[in-house]
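**Q** need the 3D shape of this:
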Amino acid sequence: MVFVVNMELSMGPGKIAAQVGHAAIGLYQLMQEKPSQRDLLNQWDEQGAKKVVLQGSNTDQLLELHALALSLELPTYLVQDAGRTQVPAGSHTVLAIMGEEEIVNQVTGQLKLLN
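**A** The predicted model follows:
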């Protein structure tokens, strides 16, 4: 599972952690609801449930990556914040993507790790 954080929002570390959590749970729940994606989810879990957090430049980039992932038929979840704390309501904070590593890398392979 790969997470792309919208860095233009300048979220604090706690906010980023919460948003990545929302993305993980959201994507997991969506995949559980689709029988065709349960096998991928089980395989991911059996292989250690790897999670990678990457830096996205801005909202436009997150939306472009989301569209590309969808075109490759990858499961995705795009978090929109409620706007109660650090960012405006409706802000796209984190994109979660799941799939085979080679395919996910076609979407996120050029991004840097969050540090």
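**Q** make it CA atoms for all contacts and neighbour counts henceforth
**A** Fine.
**Q** quick check: closest non-adjacent residue to residue 16.
**A** What sits nearest to residue 16 in space, not counting adjacent residues and going by C-alpha to C-alpha, 6 or more residues apart in numbering, is residue 5, at 7.4 Å.
**Q** distance check, residue 101 against residue 45.
**A** 14 Å (C-alpha to C-alpha, to the nearest Å).
**Q** alongside the first, I'd like the structure of this one:
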Amino acid sequence: MTNKNSSDDLDETDAEVDDVQDAQRDDAVFLNTGEFDKYEYDYFKLVLVIRTDLKMGKGKVAAQCSHAAVAAYKTARRVSSKAVKIWEKCGQAKIILKVDSEAELMKIAKQAKDMGLISNMIQDAGHTQIPAGSRTVCAIGPGPAKLIDQVTGHLKLF
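**A** Predicted coordinates for the structure are as follows:
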């Protein structure tokens, strides 16, 4: 597994630092406009959007979703501890949705980024079922459900 924000080793890479800085700038669009405060008392969730066209086995899907959830949490802690605290108070909801293609996954990720939502794209390391670099899951959030639903509300449960 690789995340666009991480490498296989435990040290932060230059790319990880750059991506975190990009995420901080992206989140600043949403978090620093005062818009965030409107959602402070709303329900927060984390959505994991998985590709079904890769035909991953159940264990592979579970592993990729786990990677995405951990990456989302780590990114959120760095860029918005307030969002993490609210999400934790809401029970740390995690919803798994599905898309049928990489193009659809990328479209969802772009929409989330454009809205200033925290997002992470997971890419597989290619050691088992699928080719290295395959984008498998996009994590969106944690963040206000009302905003995340604007991006993912049309998707079906996995």
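**Q** near the counterpart of residue 66 of structure 1 in structure 2, how many other residues are there?
**A** Using TM-score structural alignment, the partner of residue 66 of structure 1 in structure 2 is residue 109. If you count neighbours by other C-alpha atoms under 10 Å, residue 109 of structure 2 ends up with 23.
**Q** would you agree residue 109 of structure 2 falls within a helix?
**A** Yes: under DSSP: H, G, I helix; E, B strand; the rest coil, residue 109 of structure 2 sits within a helix.
**Q** shouldn't it be in contact with residue 135?
**A** No: Residue 109 of structure 2 is not in contact with residue 135 according to C-alpha atoms under 8 Å; the separation is 11.1 Å.
**Q** packing partners of whichever helix in structure 1 runs longest?
**A** Assignment by DSSP state H gives helix 13-32 as the longest helix of structure 1. Packed against helix 13-32 of structure 1 by the contact rule (3 or more C-alpha pairs under 8 Å, 6 or more residues apart in numbering; DSSP states H and E) you find strand 2-6, helix 35-46, strand 76-80, strand 92-97.
**Q** can I get those in JSON lines with distance to residue 113 of structure 1 and mean neighbour count?
**A** Below are the helices and strands packed on helix 13-32 of structure 1 laid out as JSON lines (distance: least, C-alpha to C-alpha, whole Å; neighbours: other C-alpha atoms under 10 Å):
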{"stretch": "strand 2-6", "distance to residue 113 of structure 1": "9", "mean neighbour count": "26"}
{"stretch": "helix 35-46", "distance to residue 113 of structure 1": "20", "mean neighbour count": "13"}
{"stretch": "strand 76-80", "distance to residue 113 of structure 1": "18", "mean neighbour count": "21"}
{"stretch": "strand 92-97", "distance to residue 113 of structure 1": "14", "mean neighbour count": "27"}
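**Q** thanks a lot, see you next time.
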